[in-house]
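[1] sequence and computational prediction follow.
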Amino acid sequence: MKSLSTFLALALTLSLAFASDPSPLQDFCIGVSDPADGLYVNGKFCKDPNLAILSDFVITGLNERRPINDPIGSNVTFVNVDNLPGLNTLGLAFARADFEVNGQILPHTHPRASEILFVTEGSILAGFVTADDTGNRVFSKVLNKGDLIVFPLGMVHHAVNVGKGPAVAFGILNSQNPGMITIANTKVLGSNLQDFLASVV
């Protein structure tokens, strides 16, 4: 009897250790800000599913080039539950990145998401830095139209337009709130940013 109770306690402990977020109990939860609209889930209230319309699930215009006014030469258009309410509770976010020549997205990390970066125009040097028993390792490659790279969750990653014209890439993140921590522009792995980027080309 004692061994049976030990086995049951161990089984319960293991089942709790491997638990994950529960599956949704409804098809979707369109995020709205008005508490009169329903249940509060993932930072938004859910619209009555019977009132769902197509525009809750569609965003247009991501094919259009974005103006670049940032001194680092890039513009990121982020798509999340705030501008596409049908994404609420689906665990996804999306981004379009426009680069001018030599434009870059500074090294950063997403603490709650892995990311896929897919190049649709130009040539982009992209990569990430990881740490293991042998020290820091850099995984980096020049990606051309049709290429993609995966950035594992929490890894510091970057993207730089190394081509002779504008570049465009799309990112897909597996969290509706991936977070973003930008690494300081002055020092990366003990060197300045330009030296670091030159070392991985």
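    Structure's in. What do you need?
[2] going forward, measure contacts and count neighbours with C-alpha atoms only.
    Fine.
[3] excluding its backbone neighbours, what's nearest the residue nearest the centre of the chain?
    Nearest residue to the geometric centre of the chain (CA atoms, centre = their mean): residue 173, 3.1 Å. Leaving aside its sequence neighbours, residue 173 sits nearest to residue 115 (CA to CA, 6 or more residues apart in numbering; 4.5 Å).
[4] which residues does the closest residue to residue 153 other than its chain neighbours contact?
    Excluding the flanking residues, the one nearest residue 153 by CA to CA, 6+ apart is residue 114, at 4.0 Å. Neighbouring residues of residue 114 by CA atoms under 8 Å, 6 or more residues apart in numbering: 150, 151, 152, 153, 154, 173, 174.
[5] this is the other structure I want to compare:
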Amino acid sequence: MKKGVSFLVTVALMALASFLASAYDPSPLQDTCVAVDDPKNAVFVNGKFCKNPNLTVAEDFLYQGLNIPGNTSNYVGSIVNLITVDQLPGENTLGMSLARIDYEPNGQNPPHFHPRASEIFTVLEGKLLVGFVTSNPEHRFISKVLNKGDIFVFPLGLIHFQFNIGHTNAVAIATLNSQNPGVITIANAVFGSNPPINPDFLARAFQLDRKVVEYLQARF
């Protein structure tokens, strides 16, 4: 009798697990998704139609030019060439994307996070200081100096950065587990929002003088 009960409990648990797995919400592929009753105003969640499988060709799954260095002559000294479904249509629904990042000496990829993806980061050339900060309340700063061939992981949703501490240009490849990972650069989002966030609020939040906040908002 006990064996029969145990077997039934096992079957019930397996059925429940299967139900929960099938009922789990899919990961969002855009920042917002406001519900509407009129289908005329609706959009697909991933924003893409699917091509007839019988009409797909090799070019749908091909991207060329990732070997070409990007222009790093900007205020952060780096450039990110992100390859998402918009550049590589064959990525659609596959849950992945990739980026090439170029850094000039002292160039940086400023503190940012991806709301929809974890990241595997591989150094191809150069020497980079990388790191991320864990969530509240610990705020542990985990960092490492990476050289050519080193790989580092940035967990989903955590603030992270890269900084070229070498004397030559650096190149890295970032692989992300979303076709639309999104990116929120902290300084740009906070001080460059449109419309601007109230400077008195930001001054208190960041423990800064209001004039400093206004200066930063003007910069971004």
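    Yep, that arrived. All values reported here derive from a predicted model rather than from experimental measurement.
[6] quick one: TM-score?
    The TM-score (TM-score structural alignment, normalised by the length of the first structure) is 0.74; 168 aligned residues with a CA RMSD of 2.9 Å.
[7] map the residue nearest to residue 173 of the first structure onto the second structure.
    Matched by TM-score structural alignment, residue 115 of the first structure corresponds to residue 119 in the second structure.
[8] wait, that match sits on residue 174?
    Yes - between residue 119 of the second structure and residue 174 there is a contact under CA atoms under 8 Å: 6.3 Å.
[9] quick one, what contacts residue 114 of the second structure?
    Listed by CA under 8 Å, 6+ apart, the contact partners of residue 114 of the second structure are 156, 157, 158, 181, 182, 183, 184.
[10] looking at the residues you listed, which has the most residues close by?
    Comparing those by number of neighbours (other CA atoms under 10 Å), residue 181 comes first, having 26 neighbours.
[11] which residue in the first structure aligns with residue 148 of the second structure?
    Here residue 148 of the second structure is matched to residue 145 in the first structure, going by TM-score structural alignment.
[12] pull the contacting residues for its match.
    Going by CA under 8 Å, 6+ apart, residue 145 of the first structure touches 119, 120, 121, 122, 123.
[13] roughly how far out does stretch 173-189 of the first structure sit from the chain middle?
    10 Å (CA atoms, centre = their mean, to the nearest Å).
[14] then stretch 125-134 of the second structure?
    Its chain's C-alpha centre and that of stretch 125-134 of the second structure lie 16 Å apart, by CA atoms, centre = their mean.
[15] let's see the distance spanning that stretch from one end to the other.
    With CA to CA, to the nearest Å applied, stretch 125-134 of the second structure spans 27 Å between its terminal residues.
[16] now stretch 172-182 of the first structure
    First-to-last residue span, stretch 172-182 of the first structure, CA to CA: 18 Å.
[17] which residues in the first structure does stretch 68-79 of the second structure align to?
    With TM-score structural alignment as the criterion, stretch 68-79 of the second structure aligns to 64-75.
[18] buried ones in the matching stretch?
    Along stretch 64-75 of the first structure, these residues count as buried under the neighbour rule (16 or more other CA atoms under 10 Å): 66, 73, 74, 75.
[19] same check, this time on stretch 157-173 of the second structure
    Neighbour count says stretch 157-173 of the second structure has 157-166, 169-173 buried, by 16+ other CA under 10 Å.
[20] now do that stretch: everything it contacts.
    Identification of contacts with stretch 157-173 of the second structure by CA under 8 Å, 6+ apart yields 98-118, 121-135, 154.
[21] tell me which residues touch residue 103 of the second structure, please.
    Applying CA under 8 Å, 6+ apart, we find residue 103 of the second structure in contact with 72, 77, 78, 79, 164, 169, 170, 171.
[22] now those as JSON lines including distance to residue 191 of the second structure and secondary structure?
    Output for those, formatted as JSON lines (distance: CA to CA, whole Å; DSSP: H, G, I helix; E, B strand; the rest coil):
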{"residue": "72", "distance to residue 191 of the second structure": "22", "secondary structure": "coil"}
{"residue": "77", "distance to residue 191 of the second structure": "20", "secondary structure": "coil"}
{"residue": "78", "distance to residue 191 of the second structure": "20", "secondary structure": "strand"}
{"residue": "79", "distance to residue 191 of the second structure": "21", "secondary structure": "strand"}
{"residue": "164", "distance to residue 191 of the second structure": "24", "secondary structure": "strand"}
{"residue": "169", "distance to residue 191 of the second structure": "29", "secondary structure": "coil"}
{"residue": "170", "distance to residue 191 of the second structure": "28", "secondary structure": "strand"}
{"residue": "171", "distance to residue 191 of the second structure": "28", "secondary structure": "strand"}
